[in-house]
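Undergrad: Show me the folded form of this:
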Amino acid sequence: MIQKTVLIAGCSSGIGLALAIKLAKDNEKRFMVYATMRNLDKRRDLVEASGNTLGKTLDIKQLDVYREQSIQDCGNIRLTDVYVNAGMGMIGSIECQTLEEMKAVVDTNFFGLVRLLKEIFPDMKKRKRGQIVVISSVLGIQGILFNDIYAASKFAVEGFCEGLAIQVLKFKLKISLIEPDPVVTGFEKKVFAGGSKIDLSAADKETADMFTNIYFRNYKEIFSSLGQSANEVAESCMFSTVLILKLSENHRAMVVEARLNAKRKHVTQNKMKPENVLFRNDEEHERKNRRFGLDFK
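TA: Here you go, the predicted model:
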C-alpha cells in the first residue's frame, strides 16, 4: 500500500491534535503526517501525545494561514491529503465587536482556507490525486444567536467548498466537509473566556441583558452537554480518509459514498441524539435557540 502524505492545519490542540495522533499511530502506517500550527511554542501537547511516531510517521511544522510565505514553505511538500482545521471563534453582539476583530475571524476561517488551497491545488490537479477535508461547523449550516460573525465565516466555507467540489471532479480530487455539533476542546474554552471579557457598553440594555443573563449564562452548560470529544471528530475524519483510500483501490464508489455520508451524518448530529438533530425550518430553529432561554413570542 502506498503511504499517503498528509498535511493538517491547526494541530496545537483539539481536533487537529487528535487527528494528527490518530493518523500517525495508524497500525498499518498508511500515513506520513505533517502536523502544523501557527506557533511552534505550543507544540508541547502534540509532542507528548506523539509517542514514538515523531520523526517517523509524524513531523511538526510551522504554518500560519495568515501569511502566504508560510503557506508556500509548506506547499513544497507533495501532498496526498490536506486537513484544514485552523480556526478562530468569537461570540457577542456585533455592536460590541470591532471590524478588525470581525475581519480576523473571517480571514482565519475563510481566507486562510482559500490561501492554502490556492497554493496546493496546482500540484494536486496536475497529479490528479488527493483529498481535501475541511473541518467546518454545524454553524455553517445554521446560525445561532451571538455567533453571527463566526457563523458567517463558516457559511462562506460551505459555499466555497460546495462550488469547488464540482470543479475538482474533473481532476479526480475530492473535497469533504465535516460539520460537527459543539466539540469540547480548548477552542471552546478560549471562546468562552473571550465572551466573559466582552465590553457590552455599546449595546442597548435589552441586548446586553440577553447576552449576559440568557445566552452566556447557559453557554457553558449547553455546549458541554451537547459536546463531542475531539477524538470522536478525528475518528470521523480518519474514517473519511480510509474510505477514500479504499475507493481508489477497489473502485467501490457507491458503497463507499453511502457509508461516508452515513458516518458524516452520525458525527454532525452527535450520535443522532434527538436534541442535536439539525433543525432546518423556522419553527425548529426557534426551538433550538430557545435552549438558551430566549422567548420568541
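Undergrad: from here on, contacts and neighbour counts on C-alpha atoms
TA: Fine.
Undergrad: ok, now how distant is the closest residue to residue 13 other than its chain neighbours from residue 194?
TA: Sequence neighbours aside, residue 186 is the residue nearest to residue 13 in space, at 6.8 Å (criterion: CA to CA, 6 or more residues apart in numbering). As judged by CA to CA, to the nearest Å, residue 186 and residue 194 stand 12 Å apart.
Undergrad: all strands for the stretch 51-200 of the chain, in order.
TA: For the stretch 51-200 of the chain, the strands defined by DSSP state E, counting those that start in this stretch occupy 58-62, 81-84, 131-135, 174-178.
Undergrad: Out of these, which gets nearest to residue 289?
TA: strand 174-178 (22.1 Å; CA to CA).
Undergrad: hmm, who's touching the closest one?
TA: With contacts defined as CA atoms under 8 Å, 6 or more residues apart in numbering, strand 174-178 is touched by 130-137, 158, 161, 164-165, 168, 237, 264, 268.
Undergrad: pretty sure residue 83 is touching residue 133, no?
TA: Yes - contact criterion CA atoms under 8 Å: residue 83 and residue 133 qualify, at 4.8 Å.
Undergrad: neighbour count winner among the two?
TA: residue 83 (24 against 21; other CA atoms under 10 Å).
Undergrad: which residues does the more buried one contact?
TA: Residue 83 neighbours (CA under 8 Å, 6+ apart): 6-9, 132-135.
Undergrad: Please give the structure of this sequence too, so both can be compared:
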Amino acid sequence: MAKAPPRTVLITGCSSGIGLRMAVQLAQDPSKRFHVIATMRDLRKKDKLEAAAGDTLNKTLSIQRLDVCSDESVAECINSLPEKRLDVLVNNAGVGLVGPVESISIDDMKRVFETNFFGAIRMIKAVLPEMKRRQRGHIVVISSVMGLQGVPFNDVYAASKFAMEGFCESLAVQLLKFNIFISLVEPGPVNTEFEMKLMEEVARSEFPGADAATVRYFKEIYLPASHEIFTTMGQTPEYVAKASSTSA
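TA: Model (predicted):
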C-alpha cells in the first residue's frame, strides 16, 4: 500500500506560545505525517521558532509571513500553496485586552475583534472553497475557556471568544455535508510570554476614564489573583499544543 502524502497544516500566530509549540510538535512527528506552514505577522520574530524547529526547518516545517488582519496577506499566503490545497487550518493568532471597560477605547476593542474574530473568519473564508471542492478538511480554532465563561476585566476579550464560539458552532453543522470538521480548543490559563507581558503592561497603566475604586479593585485584587493563577495553575504552551495537535 502506498504511503499517504503528508497533510499540509497551516498555523497562524507561530512566533511564540501555543502556535510555536504546536508547529514544532507536528513538524517533529516521527512518521512525518505533516508538512507544517508556520506563519506569523512579523518575520523579524521568527528566531525562536527557527531554533525550536531544529533540523525540521525547511523540511517538514516552513515559515511564511501572514497577517490575519489583511485580506491581501491572507490571499498571498493561500495562493502560494500548490493548488491552494490545505488539509488542516489552525487558527491560533490572537491578542489580549485586560482592564476596566471605561478606560478601553472603541478602537482598541475593534482591534481585538479584528484579530480574534474577523482574523479567524478571514482565514476560514480563504480555505473553504478548496476544502469544499475536495470534500475534505479540518479547521482547528484555538479559543479559550473565556469563550464559555466571562472573567472580570476581560469583557472585550471574552466577547471576541464568545463570538468565535457561536460562529464555529453554527458553521460546523453546515460543513458536515462537505466532510469538513471544526474543532474548538478551549484552554484555561496558559503561562506564556504573551500573558506575562500583558500583565506587566496593564500593571503600569493608569486607566484614564475609570473611577478610583474600580482601578484599585483591578490593581489590588484582580491582578495579584490573576498572576497567582497563571503562575501556579497555568498550563504550559507545550501541554495545550499537544492536546491541540491530536485534533489535526
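Undergrad: sorry, back to before: for the contacts of residue 83 of the first structure, give me a markdown table that also has distance to residue 113 of the first structure.
TA: Putting the contacts of residue 83 of the first structure into a markdown table (distance: CA to CA, whole Å) gives the following:
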| residue | distance to residue 113 of the first structure |
| --- | --- |
| 6 | 16 |
| 7 | 13 |
| 8 | 12 |
| 9 | 9 |
| 132 | 11 |
| 133 | 11 |
| 134 | 8 |
| 135 | 10 |
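Undergrad: which of the residues you listed still touch in the second structure?
TA: Shared with the second structure under both residues aligned by TM-score structural alignment, their matches' CA atoms under 8 Å, the contacts from the contacts of residue 83 of the first structure are 6-9, 132-135.
Undergrad: on that earlier part again, list buried members of the contacts of strand 174-178 of the first structure by neighbour count.
TA: Neighbour-count burial (16 or more other CA atoms under 10 Å) is assigned, among the contacts of strand 174-178 of the first structure, to 130-137, 158, 161, 165, 168, 237, 264, 268.
Undergrad: Closest one to residue 114 of the first structure out of those, please.
TA: For those, the residue nearest residue 114 of the first structure by CA to CA is residue 161; the value is 9.7 Å.
Undergrad: shouldn't residue 7 of the first structure be in contact with residue 82?
TA: Yes - using CA under 8 Å, residue 7 of the first structure is in contact with residue 82, at 4.8 Å.
Undergrad: okay, those two: which has more neighbours?
TA: A direct count of neighbours by other CA under 10 Å for residue 7 of the first structure and residue 82 places residue 7 higher, at 27 against 22.
Undergrad: Looking for the alignment partner of that one in the second structure.
TA: In the second structure, the residue equivalent to residue 7 of the first structure is residue 10, according to TM-score structural alignment.
Undergrad: so residue 17 of the first structure sits in a helix?
TA: Yes - residue state for residue 17 of the first structure (DSSP: H, G, I helix; E, B strand; the rest coil) corresponds to a helix.
Undergrad: In contact with it, which residues?
TA: By CA under 8 Å, 6+ apart, the residues touching residue 17 of the first structure are 10-11, 35, 46.
Undergrad: same check, this time on residue 227 of the first structure
TA: The contact partners of residue 227 of the first structure, by CA under 8 Å, 6+ apart, come to 181-184, 270.
Undergrad: Still touching in the second structure? Go through those.
TA: Checked against the second structure (both residues aligned by TM-score structural alignment, their matches' CA under 8 Å), the contacts of residue 227 of the first structure that hold up are 181-184.
Undergrad: That'll do, ta.
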